[in-house]
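Visitor: Next input, structure requested:
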Amino acid sequence: MGNVYAIANQKGGVGKTTTCVNLAASLAATKKRVLLIDLDPQGNATMGSGVDKNSQEFTIYDVLVGLTRCENALQKSPDGHYMVLPANGDLTAAEVEMLTLDNKEYRLKTALSSIRNSFDYILIDCPPSLNMLTVNALAACDGVIIPMQCEYYALEGVSALVNTINTIQNALNPNLRIEGVLRTMYDPRNSLTGDVSAELSHHFGDRVYRTCVPRNVRLAEAPSFGKPVLAYDKTSKGAMAYIALAGEIIRRNDTPTPTPELATAS
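Guide: Okay, the predicted model is just below:
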């Protein structure tokens, strides 16, 4: 059965979509079967994967409200070699419509049941807020990958997310865990970076990935070409970082450890 990870942080601008797209491409480059689910109405992960969000017959909206099955909405990323369940502005309406549907918190989990075994990894790009879409992602996934910048206010955002994860774990998904914390836009020359990294290690231990994603121009440019950075410039520092992250995630899955208690950030 495939590993399902939500890429989530309630703070915006921390690299969620960048991580989702480039981790999907990097896992696919290691011959893993990968699905990226765009659960953000902005559709940035869809466009960043080279899929036109405005020309789709079916999107994740249609899946969530029961108009079609996942299989009918899947598209292939032309340069990323993974599958995409696309999103566009229609998804905004799903938040309201799902409130009146049965099992509203489990719409995504139910929809994935028919295709989960077809993939090794399913990555969900979450919106930067706690809404019914994010709740569906957390109810459907095995673990949460938290991208974050090493800045003071980022710690507050992670603390809020940990509280949310604990709430979802207790109410909807008892197997939910923090899969890992990824430091993005990393600048080792900044003294605050070291302080925040130390704080993260104190709270999350080995859940903090050894891989750090640096600030990188090529990584920032790639989405405007509708490509993961691995297809845009595979020799860039950004591409190498996400390849390293994919390797780290694969190794963790090959050597499973007991599920840790959810950390409580202060």
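Visitor: only C-alpha atoms for contact and neighbour calcs from this point on.
Guide: Noted.
Visitor: how close does residue 38 get to residue 124?
Guide: According to Cα to Cα, to the nearest Å, residue 38 stands 6 Å off from residue 124.
Visitor: which stretches of the stretch 1-150 of the chain form strands?
Guide: For the stretch 1-150 of the chain, strands defined by DSSP state E, counting those that start in this stretch occupy the ranges 3-7, 34-38, 75-76, 83-85, 121-125, 143-149.
Visitor: Give me the buried positions along the second one.
Guide: Okay, so that is strand 34-38. Within strand 34-38, the residues scored as buried using 16 or more other Cα atoms under 10 Å are 34, 35, 36, 37, 38.
Visitor: need the helices for the stretch 1-150 of the chain, in chain order.
Guide: In the stretch 1-150 of the chain, the helices defined using DSSP state H, counting those that start in this stretch lie at 16-29, 44-48, 60-64, 70-73, 91-97, 107-112, 132-140.
Visitor: Do I have it right that residue 73 meets residue 61?
Guide: No: using Cα atoms under 8 Å, residue 73 makes no contact with residue 61, being 9.7 Å away.
Visitor: Could you check which of the two has the larger neighbour count?
Guide: residue 61 (25 against 19; other Cα atoms under 10 Å).
Visitor: which residues does residue 241 contact?
Guide: For residue 241, the contact set (Cα atoms under 8 Å, 6 or more residues apart in numbering) comprises 211, 212, 213, 214.
Visitor: Helix or strand: which one has it?
Guide: Taking DSSP states H and E as the criterion, residue 241 maps to helix 237-254.
Visitor: how distant is stretch 85-92 from the center of its chain?
Guide: In this view, stretch 85-92 has its centroid 16 Å away from the chain centroid, taken as Cα atoms, centre = their mean, to the nearest Å.
Visitor: Check stretch 66-81 too.
Guide: That offset, for stretch 66-81, works out to 17 Å (Cα atoms, centre = their mean).
Visitor: And that stretch, end to end?
Guide: End-to-end distance of stretch 66-81 (Cα to Cα): 27 Å.
Visitor: just stretch 83-90 next, same as before
Guide: Using Cα to Cα, the end-to-end distance of stretch 83-90 comes out at 20 Å.
Visitor: Distance from the chain centre to that stretch, please.
Guide: The answer for stretch 83-90 is 14 Å, by Cα atoms, centre = their mean.
Visitor: still on that earlier bit, which of the contacts of residue 241 has the most neighbours?
Guide: Counting neighbours by other Cα under 10 Å, the top entry in the contacts of residue 241 is residue 213, with 25 neighbours.
Visitor: So it, which state does it fall into?
Guide: Under DSSP: H, G, I helix; E, B strand; the rest coil, the three-state class of residue 213 is strand.
Visitor: for comparison, sequence B:
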Amino acid sequence: MAKTTSVASLGAAFAERGERVLLVDLDAQACLTFSLGVDPDTVETSVNEVLIGRASVADAVVSCAEGLDLVPSVIELAGAEAQLLSRPGREYVLRTALETVADDYDVVLLDCSPSLGVLTLNALTAANGLVIPMPCEMLSHRGVGQLLDTVTDVQRILNPDLRILGILPTMFDGRSNHAQAVLADVGERYELPVLSPPIPKTVRFAEAPAVGRSILSTSSSSKGASAYREVAAALLATRGEMRAG
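Guide: Below is the predicted model of the structure:
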């Protein structure tokens, strides 16, 4: 669904605009970590150690290209959920950990795993805003509905300040009638903002992780890079509105 691609690309777009950006990889597959040029097998301190209380966020931060800082992931993160289950206030572990570096960054982006487990609940509890990447394919609607049910519970019980910033249409093929129909339907179906422009489908996205950078660096003038820059600008404007409110 271009979830990790969106985190890396939006992070790079924010950094281009002078923001101090921290990315946090909360997926045991460590795709974001790899995409930013960090080999998970060489990581000594990761988000896993942060979540189980063996290290601070500052201990785990790795500086990457394009002016980005990263808290990397490792395969051992797959066992963190089991360790967190017995902890009091387990949903607040990430939020508490990130508070220690809140003054060091303007933007913190959390790359969640595809499942709605304890780690994703931690991310939703820590976050101010949620962006939902969704491929412009009809079957993708099913996952969005389940996620929104979880978000409602989080807002009611754990994080009343969590705001859904919008659905981000990804892998969009403007030549496809089906993709255009999905794009037209999604906002009305869920009564949510649809971030624009939609992120186009292009092979340039697949090429970027191979060199440990985002598409904004490897194909700066491409339509994909331009789309993420526009979405980043819109999200920064939303942040200003949230602060003003």
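Visitor: In the second structure, what range does stretch 168-184 of the first structure match?
Guide: Here stretch 168-184 of the first structure aligns to the second structure at residues 154-170, judged by TM-score structural alignment.
Visitor: Aligned to residue 198 of the second structure, what sits in the first structure?
Guide: By TM-score structural alignment, residue 198 of the second structure lines up with residue 212.
Visitor: Helix or strand for the residue lying closest to its match once chain neighbours are set aside, just tell me which one.
Guide: Leaving aside its sequence neighbours, residue 212 of the first structure sits nearest to residue 183 (Cα to Cα, 6 or more residues apart in numbering; 5.1 Å). Per DSSP H and E, residue 183 of the first structure falls inside strand 177-186.
Visitor: Following superposition onto the second structure, what is the mean distance for that strand?
Guide: Compared with the second structure after fitting, strand 177-186 of the first structure deviates on average by 0.8 Å (mean Cα distance after the TM-score superposition for the first structure).
Visitor: what's the spacing between the most far-flung residue of the second structure relative to its centre and residue 170 of the second structure?
Guide: With distances taken as Cα atoms, centre = their mean, the residue sitting farthest from the centre of the second structure turns out to be residue 177, at 28.3 Å. Distance, residue 177 of the second structure to residue 170 of the second structure, by Cα to Cα: 15 Å.
Visitor: and what of residue 206 of the second structure?
Guide: 14 Å.
Visitor: do residue 94 of the second structure as well
Guide: 27 Å.
Visitor: So for those two, which sits in the more crowded spot?
Guide: residue 170 (25 against 22).
Visitor: what sits against the more buried one?
Guide: 1, 2, 133, 134, 135, 136, 198, 199, 200, 201.
Visitor: Now render the residues you listed as JSON lines, adding distance to residue 245 of the second structure.
Guide: Listed next are the contacts of residue 170 of the second structure as JSON lines, based on distance: Cα to Cα, whole Å:
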{"residue": "1", "distance to residue 245 of the second structure": "32"}
{"residue": "2", "distance to residue 245 of the second structure": "31"}
{"residue": "133", "distance to residue 245 of the second structure": "25"}
{"residue": "134", "distance to residue 245 of the second structure": "28"}
{"residue": "135", "distance to residue 245 of the second structure": "31"}
{"residue": "136", "distance to residue 245 of the second structure": "32"}
{"residue": "198", "distance to residue 245 of the second structure": "27"}
{"residue": "199", "distance to residue 245 of the second structure": "29"}
{"residue": "200", "distance to residue 245 of the second structure": "33"}
{"residue": "201", "distance to residue 245 of the second structure": "35"}
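Visitor: and of those residues, the nearest to residue 105 of the second structure?
Guide: Nearest to residue 105 of the second structure among the contacts of residue 170 of the second structure is residue 133, at 23.3 Å by Cα to Cα.
Visitor: any idea what the closest one aligns with in the first structure?
Guide: Residue 133 of the second structure maps onto residue 147 in the first structure, with residues paired by TM-score structural alignment.
Visitor: Would you confirm that its match contacts residue 179?
Guide: No: in this structure, residue 147 of the first structure is not within contact of residue 179 by Cα under 8 Å, at 11.1 Å.
Visitor: who's more crowded, the two?
Guide: Taking other Cα under 10 Å, residue 147 of the first structure and residue 179 do not tie; residue 147 has more neighbours (28 against 22).
Visitor: what's the spacing between the more buried one and residue 41 of the first structure?
Guide: Per Cα to Cα, residue 147 of the first structure is found 19 Å from residue 41 of the first structure.
Visitor: repeat for residue 4 of the first structure
Guide: Distance of residue 4 of the first structure to residue 41 of the first structure, computed by Cα to Cα: 20 Å.
Visitor: and if you look at residue 180 of the first structure?
Guide: To residue 41 of the first structure, residue 180 of the first structure is 25 Å away according to Cα to Cα.
Visitor: Equivalent analysis for residue 248 of the first structure, please.
Guide: Distance from residue 248 of the first structure to residue 41 of the first structure, by Cα to Cα: 30 Å.
Visitor: Between the two, which has more neighbouring residues?
Guide: When residue 248 of the first structure and residue 41 are compared on other Cα under 10 Å, the one with more neighbours turns out to be residue 41, at 23 against 15.
Visitor: residues touching that one, list them.
Guide: Residues in contact with residue 41 of the first structure (Cα under 8 Å, 6+ apart) are 87, 88, 89, 90, 91, 92, 127.
Visitor: same thing but 7 Å
Guide: Counting by Cα atoms under 7 Å, 6 or more residues apart in numbering, residue 41 of the first structure touches 87, 88, 89, 90, 91, 92.
Visitor: Now the buried members of those.
Guide: Buried members of those, counted by 16+ other Cα under 10 Å: 87, 88, 90, 91, 92.
Visitor: Can you add distance to residue 253 of the first structure and give those back as CSV?
Guide: CSV is the format used below for these (distance: Cα to Cα, whole Å):
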residue, distance to residue 253 of the first structure
87, 29
88, 32
90, 35
91, 32
92, 34
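Visitor: burial count for residue 136 of the second structure?
Guide: 29.
Visitor: Please pull up the equivalent of residue 104 of the second structure in the first structure.
Guide: Aligned counterpart of residue 104 of the second structure in the first structure: residue 118 (TM-score structural alignment).
Visitor: number of nearby residues for that match?
Guide: For residue 118 of the first structure, the tally of surrounding residues (other Cα under 10 Å) stands at 13.
Visitor: what separates it from residue 155 of the first structure, distance-wise?
Guide: If you measure residue 118 of the first structure against residue 155 of the first structure using Cα to Cα, the figure is 36 Å.
Visitor: same deal with residue 67 of the first structure?
Guide: Distance of residue 67 of the first structure to residue 155 of the first structure, computed by Cα to Cα: 40 Å.
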